[in-house]
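Student: Okay, predicted coordinates and the sequence, questions at the end:
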Amino acid sequence: MDVQTVHVRQETSSWSGDLWGGLAAMMVALPSAIAFGVLTYTAIGPEYAGAGDMAGILGAAALGLVAPLVGRTAGLISVPCAPAAAVLSALIAGLLAGKTGARLAPENILPLLALTALLAAGLQIFYGAIGGGRLIKFIPYPVVSGYLSGVGVLIALGQLPKLFGLPKGTPLGLGLISPELWRWEGLAVGVVTIILMEAAPRITKKAPAAIIGLFGGVSAYFALALFSPGLLTLQGNPLVIGTIRASGSFLDAIAGRATSLFSVDLASIGLIVMPALTLSVLLSIDTLKTCVGLDALTRSRHNSNRELMGQEMGNLASVLIGGMPGSGAMGPTLVNVTSGGRTHRSGMIEGGFVVLALLFMSPLIAWVPIGALAGILLVIAWRMFDKSMFRMLRAILPDGWISPSSPGWLSFP
């Protein structure tokens, strides 16, 4: 067998592994991306769930196609992530409540969200240009741990009302002690999702836990519909995502997005500077942390500064088409690598599969139960919380005091 034949076989094997890895990663990334999009946009109001659904999908597509093309870290999968959802949700809550000094109407918040993500993307390219990829590793572990744990807490607090189906505006404490306010169908769907996600790794290693949980939640929803036919109504149904609204041409949507960004006044820009800075740092840390773990797994070495550039370009593309910002995520990355993904092509293939899902599966995605997404996010939030942080607090008290205070930035943008 000559050298050329060996090379062709290796290249074929590489493409095959990237294909299967990208497909498996998409199956993990897409439910989470939808969940994070819905989490963010329903902070404006429940009627924005469909817009959040679309934002999550578009973000997964843009990040998947663009970030690997520029960053070129082998095996890395970039998708909308928990830190982005938490920062943007907290910003929305502050703008609606007037905590930032100006109470804004819901329709005026969307351009600010896009501008926040755009500014964060610009900061990421600045970090890459000045070699910030090497500097971020010096951020103390308690700060990173506290921040990510705080994100987990905020996500959990935001998802409990959705899990119980509480009416909008109901205080969480009151809702939890008022069973008459609960939507038992949504709660049952969420509980089934959580149980299956937790049990999945012990049952099979071949299917991602998020996929098993999602299919279980959807199955539970339609099983309940046999006894409650009203659940089969899509319009005005608060228990499902609802119709994904996408009107007009793609280029018109991008033009409208750009126009809305230029309509933001200078006073409003001041409201988003700190959230954008927070978002850029969190997304950069999340990406580089994933890259370090990926290097250990694949025995390779990533280029931190180049990857930050790739993330910036991916987030910029996502903002322009109306998607969620994101980062290199450990969950889908591990699924990609363990399923055969070996090069940066696997990340682009994952993005391509997301586009196919958007084009051909939108009517099915509209029926995804809110309770199932809440269940997935609650499991993710629990896994994000660093239980070892409290042991570190006892060992190193001065450093530890920084950690619990860090999530406060998220609550008060």
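Tutor: All right, it came through fine. Everything quoted here is computed from the prediction, not taken from an experiment.
Student: Only C-alpha atoms from now on, for both contacts and neighbour counts.
Tutor: OK.
Student: Could you list the buried residues of the helix or strand harbouring Pro201?
Tutor: Using DSSP states H and E, Pro201 maps to helix 184-203. For helix 184-203, burial by neighbour count (16 or more other C-alpha atoms under 10 Å) applies to 185-194, 196-198, 200.
Student: take a look at this one as well, against the first:
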Amino acid sequence: MLRSFSSYSTDHFRKDLLAGIIVGVIALPLGMAFAIASGVKPEYGIYTTIIAGILISIFGGSNYQIGGPTGAFVPVLLGIVMTYGYQNLLIAGFMAGVLLLLMGLLKLGGLIKFIPRPVIIGFTSGIAVIIFSGQIANFFGLRGVEQHEDFLSNMKEIMIHLDTMNVYSITTALICFFFMIVTPKFFPKIPSPLIGLLASSLAAAYFFPGQVATIASTFGEIPHSLPRFQVPQFTFEKVHMLLGPAFTIAVLGAIESLLSAVVADGMTGTKHNSNRELAGQGIANMITPLFGGIAATGAIARTATNIKSGAVSPVSGVVHGLAVLLVLVLFAPYASAIPLASMAPILMRVAWNMSERKEFSRILLTKTSDSLILCTTFVLTVFANLTIAVEAGLILSLILFVRRMGASLKIEQVLPDPEDKKVRPAAIEEGHHCPQISLFTVEGPLFFGAAQLFEHRIMEAIHYRPNVLILRMSKVPYMDTTGETILADILKDFREQGGLLLLSGMQPQPAEVIKRTKLLDLIGAEHIFSHTGEAITFALTKLNKNKCLGCKQSAFHECAELSIGNEKETKTDKGLLA
């Protein structure tokens, strides 16, 4: 943030001030809505917007990031609240902050990019379904609906209570929805969720007062000040119990914040610091629970709005938090009168926007392994939980990746082409091969996923018992210890049959592996060559020349000379014997 002030001016401050106020106005209803959807009081969402929003801007790694509660956390936080309670949610949030801070300090920010896109789209779309379905009861004003952890139970609960539908709640929700759709067409610079919220709230208050559930009637009055600083009661049992939920919050927060930062980079042409961003997220999530706030991360939509509103530095994020604080102090009683039916369309629209419909369809239509990963993650997010979904998506991605990499390994028997002497598989044909030298090209990573294929193919060659086996390794970029073990086994078996193993064109990584495992000493440095031609020349000196007698294979250009030489030697020997 200090670097941002190196050339900061009054004009920059005016732009940040305007952008911060605009984003703050948008963030206020969203903060309350996400808190309600997460199963906690709306003021906790406001506290999170203020404290986490300011801290993420100060300590984060992006100049434009707007932090706060987001829809991605809704199913996770709701599950924690229902299972462990609100106080334990604060502990889990603090622990997640510690984990995020450690991720940043350990420079793990770059690892997030290795999470497959289908996994991200799958759980994002699943979260969108959960958020949307979770607002059906508020939209229709259903009474007596109990929240459950699983999707099917919640849907069953809604179906059972459909007869309690409230026409006033539906009217309120539709008014909000109408203004959210119409406002951007006529007043594109005015936040449509705020207009929808105000219009529907006023309509409910004046035309049918007391007929719809409000924040005050459901959760009580919103306090007009921040809560007191309070440290949650940590115990070893609670920390152990909440380690899994905290890890889920941390990973999800890391993914969401870095995705938001990448979006900001694309819109501004800048470059964020991913490790500092994670550290900033960690600090914010450690401090926010001490004031009663819930988990926070980078908000993509609010960050994009911040940029479009003219923000030039992290000051806009600080202003956004202060603007929400000012509204809390001055207008808390009015916020308490907001109908829950007015909040429902806002969250439904958030869910619709985060559903990644086009990307979901595009991946699905490819009908590849990515489609399977996408569907698996999506279904498990909706019908199980986010933790299981992400774990299953990552494991499935890993299995399919290993399978693809294993299948990509090519092992071809080759020989020099008689015309241009270049080594090619096509050079091997009937009547043109060497019974004493087997030459193979190995192409692709030699790791645990491909080791079995490698062993089977080479052992098949050893079955023919050539004198010399040459492995061309110039196209093997990587070898793990499993591949090294298989190579060692091949060396052992081949030597037991009296054969000689030669390697050519070793790349640095595989060469370093066999050096560290001492396999280089077993093979012998004199049996490793930079070029295939050198290996062939050496192999020809190890032939049983008697077997070359009368050989018509002509596998190598030296074969003709060896064959003639053998015939002369044989005739001389016969003359001496006579």
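Tutor: Looks like it arrived, so ask away. Bear in mind that the values here come from a model prediction, so they are computed numbers and not experimental data.
Student: Redo the buried residues of helix 184-203 of the first structure as a markdown table? Include distance to Ser247 of the first structure.
Tutor: Below are the buried residues of helix 184-203 of the first structure laid out as a markdown table (distance: C-alpha to C-alpha, whole Å):
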| residue | distance to Ser247 of the first structure |
| --- | --- |
| Glu185 | 32 |
| Gly186 | 29 |
| Leu187 | 33 |
| Ala188 | 34 |
| Val189 | 31 |
| Gly190 | 31 |
| Val191 | 35 |
| Val192 | 35 |
| Thr193 | 32 |
| Ile194 | 34 |
| Leu196 | 36 |
| Met197 | 35 |
| Glu198 | 38 |
| Ala200 | 38 |
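Student: Tell me which residue of the first structure lines up with Ile470 of the second structure.
Tutor: In the first structure, no residue is paired with Ile470 of the second structure, using TM-score structural alignment.
Student: Test my guess that Ile470 of the second structure contacts Ile458.
Tutor: No. The pair Ile470 of the second structure / Ile458 is not scored as a contact, 10.4 Å apart, by C-alpha atoms under 8 Å.
Student: more neighbours, the two?
Tutor: A direct count of neighbours by other C-alpha atoms under 10 Å for Ile470 of the second structure and Ile458 places Ile470 higher, at 22 against 19.
Student: Quick check: the gap between the more buried one and Phe234 of the second structure.
Tutor: Ile470 of the second structure is 63 Å from Phe234 of the second structure, where distance means C-alpha to C-alpha, to the nearest Å.
Student: can you give me the strands for the stretch 251-400 of the second structure?
Tutor: 297-298 (DSSP state E, counting those that start in this stretch).
Student: ok, back up a step: out of the buried residues of helix 184-203 of the first structure, who's nearest Thr42 of the first structure?
Tutor: Of all the buried residues of helix 184-203 of the first structure, Thr42 of the first structure sits closest to Gly186, with 16.1 Å by C-alpha to C-alpha.
Student: For the closest one, which non-adjacent residue is closest in space?
Tutor: Distances taken as C-alpha to C-alpha, 6 or more residues apart in numbering put Gly371 closest to Gly186 of the first structure, at 5.0 Å, once the chain neighbours are dropped.
Student: Alignment lookup: that neighbour to the second structure.
Tutor: Using TM-score structural alignment, Gly371 of the first structure pairs with Ala341 in the second structure.
Student: Roughly how far does that match sit from Val74 of the second structure?
Tutor: From Ala341 of the second structure to Val74 of the second structure the distance is 18 Å (C-alpha to C-alpha).
Student: Equivalent analysis for Pro191 of the second structure, please.
Tutor: 23 Å.
Student: neighbour count winner among the two?
Tutor: With neighbours defined as other C-alpha under 10 Å, Pro191 of the second structure and Val74 compare such that Val74 has more, 23 against 17.
Student: Pretty sure the more buried one sits against Ala33.
Tutor: No. Counting by C-alpha under 8 Å, Val74 of the second structure sits too far from Ala33 to count as a contact (10.0 Å).
Student: Of all residues in the first structure, which one is nearest the centre?
Tutor: In the first structure, the centroid-proximal residue (C-alpha atoms, centre = their mean) is Cys81; its distance is 2.6 Å.
Student: Okay, helices next: where are they in the stretch 201-350 of the first structure?
Tutor: 209-225, 250-262, 266-298, 304-321, 330-338, 345-365 (DSSP state H, counting those that start in this stretch).
Student: Which of those helices has the highest mean neighbour count?
Tutor: helix 304-321 (a mean of 26; mean count of other C-alpha atoms under 10 Å).
Student: Mean deviation, that one versus the second structure?
Tutor: With mean C-alpha distance after the TM-score superposition for the first structure, helix 304-321 of the first structure departs from the second structure by a mean of 1.0 Å once superposed.
Student: Could you tell me where that helix falls in the second structure?
Tutor: Against the second structure, helix 304-321 of the first structure falls on residues 274-291 (TM-score structural alignment).
Student: Okay, helices next: where are they in the stretch 51-200 of the first structure?
Tutor: So, for the stretch 51-200 of the first structure - with DSSP H, counting those that start in this stretch - the helices run 82-97, 109-129, 132-135, 141-164, 172-176, 184-203.
Student: most tightly surrounded among these?
Tutor: helix 82-97 (a mean of 24).
Student: tell me the angle it makes with helix 141-164.
Tutor: 70 degrees (axes from the mean of the first three to the mean of the last three C-alpha atoms, to 10 degrees).
Student: Run through the neighbouring helices and strands of helix 82-97 of the first structure.
Tutor: helix 3-41, helix 109-129, helix 141-164, helix 266-298, helix 408-411 (3 or more C-alpha pairs under 8 Å, 6 or more residues apart in numbering; DSSP states H and E).
Student: okay, those helices in CSV with distance to Ala55 of the first structure next?
Tutor: CSV is the format used below for these (distance: least, C-alpha to C-alpha, whole Å):
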stretch, distance to Ala55 of the first structure
helix 3-41, 6
helix 109-129, 11
helix 141-164, 18
helix 266-298, 17
helix 408-411, 21
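Student: do you know which of those lies nearest Ile57 of the first structure?
Tutor: helix 3-41 (6.0 Å).
Student: what's the closest one packed up against?
Tutor: By 3+ C-alpha pairs under 8 Å, 6+ apart, helix 3-41 of the first structure packs against helix 49-71, strand 78-80, helix 82-97, helix 209-225, helix 330-338, helix 345-365, helix 370-384.
Student: Nearest approach to Ile321 of the first structure belongs to which of those?
Tutor: helix 49-71 (7.1 Å).
Student: other SSEs contacting that closest one?
Tutor: Using 3+ C-alpha pairs under 8 Å, 6+ apart: helix 49-71 of the first structure touches helix 3-41, strand 78-80, helix 304-321, helix 345-365.
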